[in-house]
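Novice: how does the following fold in three dimensions:
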Amino acid sequence: MKKIALLASICMPLLGASAVSVADSQQHAAGMATKQAECPAFLQQNYRKLHSEQTIDLCQATAGKTVLIVNTASNCGFTPQFKSLEAVHKKYQDQGLVVIGFPADNFFQEEDEEKDTAEVCFVNYGVTFTMLQTTSVRGDDANPVFKHLADKTTAPKWNFYKYLVSDNGKKIQHFNSRVKPDDKKFVDALESALKS
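Specialist: All right, here's what the predicted structure looks like:
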């Protein structure tokens, strides 16, 4: 009898813990499903990071945050905007901004090899914000993010178009290549988006 009581005293807490663990897992799964449902459909994507095997879930990376999406190129007259994009990233990331760069060769100004694109971004310009794999940002083969941005505003007509997306994904503002990330017009729109 003592052995049975001892086994019961050992097993019952373990069974209880496992029941709690299952309940916690179910709650976690339900919470994740809710978050996924709250995430705008166009951000329900996974992309590989630039010159890396690591992938990023855009829903997780952008949840509840204002997002700045930019189509970039390594050999463009606007490429120096990487510096001001990095400055914007550093200044506003703690206030809820996520900057995501999509290198694209739609205008034939991107490197052929991702390692060379990565060198331009990370070595030449010191970029620390998220840069993703080279992709298409316009036309029939545009990735789903840029298809949505084009549908709601306009497709990029050149490199370094900037799209400011509200934290719920419903409001999207676009700025063409000539609007620099440190221009007052852009900064005002960004700060307004972060406050709303």
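
Novice: CA only for contacts and neighbour counts going forward, please
Specialist: OK.

Novice: name the residues of stretch 180-196 that are buried.
Specialist: Within stretch 180-196, the residues scored as buried using 16 or more other CA atoms under 10 Å are 180, 181, 186, 190, 193, 194.

Novice: so which helix or strand takes in the third one?
Specialist: When you say that, I think you mean residue 186. Secondary structure from DSSP states H and E places residue 186 in helix 184-195.

Novice: how far does that helix sit from the chain's center?
Specialist: Taking CA atoms, centre = their mean, to the nearest Å, one finds helix 184-195 lying 19 Å from the centre of the chain it belongs to.

Novice: most widely separated two among the buried residues of stretch 180-196?
Specialist: The most widely separated members of these are 180 and 194, with 18.2 Å between them, by CA to CA.

Novice: here's the other one to compare against:
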Amino acid sequence: MPEIIEFVTTEYKVEFPIFNKISVVGEHADPAFKFLIETSSVVPDWNFYKYLVDETGQVIGAWGTRTLVEDIFDDIQAAVKKVKAKQARSAGGKQKVDKKESETPKDEL
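Specialist: Have a look, this model is predicted:
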């Protein structure tokens, strides 16, 4: 595990917490990845796959290794806006919808 942490912090400048190495495919796959694969029909064939899950737990997007977060930023932002709009409607329109965009610029992701 130390070599994985060193790799991602050096190569990708990762600053967020890193979890333990797990199996994502096959008989010993982690239940979360079994769910992601079953519901999206997208099986990761290498590291750094990305899955976008909505507020109901449905996979609404999946991208491969070479896809950068910057490339899917608009999809993520659209999913968040959809949830906020749904929350506003369910509150009878009385809830203020924050129209401010993400505070993290796209090029700083």
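
Novice: what is the helix holding residue 186 of the first structure packed up against?
Specialist: Helices and strands touching helix 184-195 of the first structure, by 3 or more CA pairs under 8 Å, 6 or more residues apart in numbering; DSSP states H and E: there are none.

Novice: residues in contact with that helix: which ones?
Specialist: Residues from elsewhere that reach helix 184-195 of the first structure, judged by CA atoms under 8 Å, 6 or more residues apart in numbering: 66, 95, 96, 97, 164, 166, 175, 179, 180, 181.

Novice: closest to residue 9 of the first structure out of the residues you listed?
Specialist: Using CA to CA, the contacts of helix 184-195 of the first structure come closest to residue 9 of the first structure at residue 96, 48.9 Å.

Novice: quick check, residue 181 of the first structure in a strand?
Specialist: No: checked against DSSP: H, G, I helix; E, B strand; the rest coil, residue 181 of the first structure lies outside a strand; its state is coil.

Novice: what range in the second structure matches the helix or strand encompassing residue 164 of the first structure?
Specialist: Taking DSSP H and E as the criterion, residue 164 of the first structure maps to strand 162-165. Alignment note (TM-score structural alignment): strand 162-165 of the first structure is matched to residues 50-53 of the second structure.

Novice: does the closest residue to residue 55 of the second structure other than its chain neighbours fall in a helix, a strand, or a coil region?
Specialist: Leaving out its chain neighbours, the residue that sits closest to residue 55 of the second structure by CA to CA, 6 or more residues apart in numbering is residue 83, at 7.1 Å. Under three-state DSSP, the three-state class of residue 83 of the second structure is helix.

Novice: superposed on the second structure, where does the strand holding residue 164 of the first structure end up, distance-wise?
Specialist: Overlaying the second structure shows strand 162-165 of the first structure at a mean distance of 0.8 Å from the equivalent residues (mean CA distance after the TM-score superposition for the first structure).

Novice: any buried residues in that strand, and which?
Specialist: Buried, per 16+ other CA under 10 Å, within strand 162-165 of the first structure: 162, 163, 164, 165.

Novice: which one of those is nearest residue 28 of the first structure?
Specialist: residue 165 (27.1 Å).

Novice: pretty sure residue 55 of the first structure contacts residue 131?
Specialist: No: the pair formed by residue 55 of the first structure and residue 131 falls short of the contact definition of CA atoms under 8 Å, at 10.9 Å.

Novice: those two: who's more crowded?
Specialist: residue 131 (24 against 13; other CA atoms under 10 Å).
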